[in-house]
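Enquirer: Quick one, structure for this:
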Amino acid sequence: MEYLKLAEELLEFNKKSASMFHSIDNIKNYMEEAGATYLREGEEWKLEKGKAYYTMRNGSSIIAFKIGRDLTDYHFQMTASHSDSPTYKVKSVPELEGPDDYLRLNVESYGGVIDSTWLDKPLSLAGRVLVKDGNKVESKLLNIDKDLLIIPNQPIHFNRDINDGYKYNRQVDLCPLFSAGALKKGAYDKMIADEMGVKEEDIIAKDLFLVNRQEGKVWGLENEFISTPKLDDLECAFTSMKAFIASNNDKAINVYACFDNEEVGSNTKQGAMSTFLHDVLKRINNNLGYTEEDYFRAISKSFLVSCDNAHAVHPNHPEKTDDENKVFMNGGIVIKEAANQKYTSDAFSQSVFKTILNRAEVPYQNFANRSNIMGGSTLGNLSNTQVSVHAVDMGLAQIAMHSNYETGGAKDVYYAVKGLEEFYNTNIKIDSAHGFEVE
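Expert: Got it, this is the predicted structure:
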């Protein structure tokens, strides 16, 4: 079945995306296999209609775009997702000696981690390493394919309160065990150097994160579910990428964006609040010979689908979700809305997106938080501070969001690819907020 094939490909994609740097490298490889040309931000761009391109920032964010051949009604049709997931970052001085012969690692949380889900599981390390090579310093990816670490719980005999709402102290309880005596201080840097095939003194700096080594699975008697690390938001990064690559729209410029740092607020040089998207769109405009006035007109007619997963009804806690605006795994694409505009969806943008999904015969659901529970924010409202366009927030329903092993519906992967491909293939003609036409 097609949905199972896509679900398995997603799990393999997630496995290869051990850090945000690996996520973007993974996406880059897909883009190159599809024939897209790489454009360095620091070099001159020469663009042609009918061609596909991509550029990257910080090695952890990517924007790809396809230029239509007939841009009579010039505008952008965009999706945005994110490459990062909650985890723990290893500090620059990484080793903690003791007690006695123990050697532990010094880490701090990245994003809204559910601490308990990281304990008593085999872990490894992945990220980037800056390495000196003569007079040059180069960034290199590292993903150690070995069970290296574990964060041990206390036995219940020492912590009788562990089942009564125990609060983990991240400076004390979350330090991964690296060795019980076989390794001494300095072993960490030696390990990194050996893995990279370089001298220790040639390593300048590192951005390394803990990685859950648990394999992703399609599971259930009827293969209903997928569980994997980093489902939020690599499921949306993957499905929007597949849709972008498969799309063909000669009357628009299709754009695929995957930003870093959503889990820590997006306010970085490579996050959704950065100038990255604005810079790329403006360079496209200028390179194709359009004026600044043309750019403003194009933006007014453009549309963004912000893609970040949504909370399914929890089987043990249905009371946490709204009585009516609730969603379920395998129920189709989730359209998210919030009166406080943490989600960008409004009546206009929902109408555009629902019209497209109806054309594709893709099921969809509406989500809103309970009125007494504050929801999280995502990409759309943040990227709109730099590029203000009509936008809708969507996601795929999942449970255990921000656990290090999350669960979603296997069929929803297919629904997202099909729905977003229809979005990219549809020429959306927007008349301010007065109305729209699709063709």
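Enquirer: From here on, just use CA atoms for contacts and neighbour counts.
Expert: Noted.
Enquirer: buried sites along stretch 176-189?
Expert: 176-179, 185, 188-189 (16 or more other CA atoms under 10 Å).
Enquirer: now, which of those residues lie within strands?
Expert: 177-179 (DSSP state E).
Enquirer: Do I have it right that Ser23 meets Ser60?
Expert: Yes - Ser23 is within contact range of Ser60, at 7.5 Å (criterion: CA atoms under 8 Å).
Enquirer: Now for those two: what residues contact both?
Expert: Ser83 (CA atoms under 8 Å, 6 or more residues apart in numbering).
Enquirer: List the contacts of stretch 156-173.
Expert: Applying CA under 8 Å, 6+ apart, the contact partners of stretch 156-173 are 107-109, 115-116, 151, 153, 174.
Enquirer: Second chain to compare with the first, below:
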Amino acid sequence: MLRRRQNMSDQINRQLFQFIEKSPCSYHAVEQIKRELTENGFTELREQEAWKIEKGGKYFTSRNGSSLAAFCIPEKKLKGFHITASHTDSPAFKIKENMELQAEKHYTKLNTEKYGGMLMDSWLDRPLSVAGKIIVRDGEKLTEKLIHIEKDLLMIPRLAIHMKRGAEDDALNPQIHMLPVLGDQTAEKTFMRTTASEAGVNENDILGTDLYLYNRMPGTVWGANGEFMSAPRLDDLQCVFASLQAFVNSEGREYMNVFCAFDNEEVGSGTKQGAGSTFLEDVLWRVNEALGRTGEQYRMTVAESFMISADNAHAVHPNQPGKADLTNRPYMNEGIVIKYSANQKYTTDAYSGAMMKHICEKAGVPYQTFHNRSDLPGGSTLGNILTGSVSLKAVDIGLAQLAMHSAYETAGARDTEYMIRALQEFYCG
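Expert: Purely as a prediction, here's the structure:
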């Protein structure tokens, strides 16, 4: 049994690494999700068109190309919604307009700015490249094209220790110290040319860009017994991947299963495609209307619903264990982390926390609890934002990880499987 479980975790981790490598930014993550949903018999619905929905049907829709919602209509009378929510974005550097800079007549750099809160020093001395989307003039129309430059293109070099005078040289300024080097002086005016070539368009037809740096390092399993894994963007693509696998391999009976992946969580979710938008509410209302149900029926359905917001959690750090709470101390490879906050930074309450524990017990999956230290503010996530527009019972969970918001994060090699099993139990309930 243990050997089979180990083999299953190994297979899942390989698939997770492939998903992460093909998802250098939120746009590509949604493209990967669309591809998997289509392969599993889901039909795409466009927000700009009327929706025709049938009982037993499987559908998905996206917004901005960076957020997505998928759902399965039950054959029986709709009792409620079973929803998972995770996010497609991760902290990164966004490339500005008019991006090229010359330095010392010997270097070509790109002008960038921070997206989200990151551990900036983790981006130093790593092979980087560029991904995102561009807007292209196509006759009288504007067309979107995804960009993924799959080669080691850039580097942000660290200052040598011999050149540092003291603590002031260790403080990183994103406008001064974190600009990536594209090449020597001969690389001048090549970036947009490279981007256009990647997209197969004329450079002069590119009218807009949403381009980000990404870490090129592949994921790896490591440790004396292969117990840990590291990769870029584990927060939150690990939860996106696990939620998606559970969703496509589950079948609800009386509940409509819903899978959501939102963009812009790392910058507060307050965009048209973020959790603070109307996206989830719009999807649920449109399904309700397409099924010929009344507003009263919709509200009754929401009252019977449950949502799991899945976004990774902090593991106890091996070198700084004092940063964790005194009695709630999550560890990697010990299962689902249920997150609590008295100030409702996390949406978990007594009922929803108990429900999540019950789901884990039915799935045979271990669980643990997380609170911030009382003297540290901590972060927030999707749950409390989403319940502001769709008022339903909800819990915030995640998987324990180290180095959150680093360019290269670490998690437990067994935990992705735990989350898939727990969420399958939820979706099949």
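Enquirer: returning to that earlier point: now distance to Ala80 of the first structure too, for the ones in strands among the buried residues of stretch 176-189 of the first structure, in a markdown table please.
Expert: Putting those into a markdown table (distance: CA to CA, whole Å) gives the following:
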| residue | distance to Ala80 of the first structure |
| --- | --- |
| Leu177 | 37 |
| Phe178 | 37 |
| Ser179 | 41 |
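Enquirer: which one of these sits closest to Pro229 of the first structure?
Expert: Distances from Pro229 of the first structure to those, taken as CA to CA, are shortest for Leu177 (20.7 Å).
Enquirer: Please pull up the equivalent of that closest one in the second structure.
Expert: Superposed on the second structure with TM-score structural alignment, Leu177 of the first structure falls opposite Val181.
Enquirer: Please list all residues in contact with the nearest residue to that match once chain neighbours are set aside.
Expert: Nearest residue to Val181 of the second structure, sequence neighbours excluded (CA to CA, 6 or more residues apart in numbering): Lys109, at 4.4 Å. Applying CA under 8 Å, 6+ apart to Lys109 of the second structure gives the contacts 100-103, 179-183.
Enquirer: Check Val283 of the second structure too.
Expert: Applying CA under 8 Å, 6+ apart to Val283 of the second structure gives the contacts Ala69.
Enquirer: Assign it to one of the three secondary structure states.
Expert: helix (DSSP: H, G, I helix; E, B strand; the rest coil).
Enquirer: Check the gap between it and Ile83 of the second structure for me.
Expert: Separation of Val283 of the second structure from Ile83 of the second structure (CA to CA, to the nearest Å): 12 Å.
Enquirer: Also Gln245 of the second structure?
Expert: 14 Å.
Enquirer: So for those two, which residue has more residues nearby?
Expert: A count of neighbours by other CA atoms under 10 Å puts Ile83 above the other of Gln245 of the second structure and Ile83, at 26 against 20.
Enquirer: So Tyr102 of the first structure sits against Gly181, correct?
Expert: Yes - if you go by CA under 8 Å, Tyr102 of the first structure and Gly181 touch, sitting 5.8 Å apart.
Enquirer: just checking, what residue in the first structure corresponds to Thr347 of the second structure?
Expert: Under TM-score structural alignment, Thr347 of the second structure pairs with Thr344 in the first structure.
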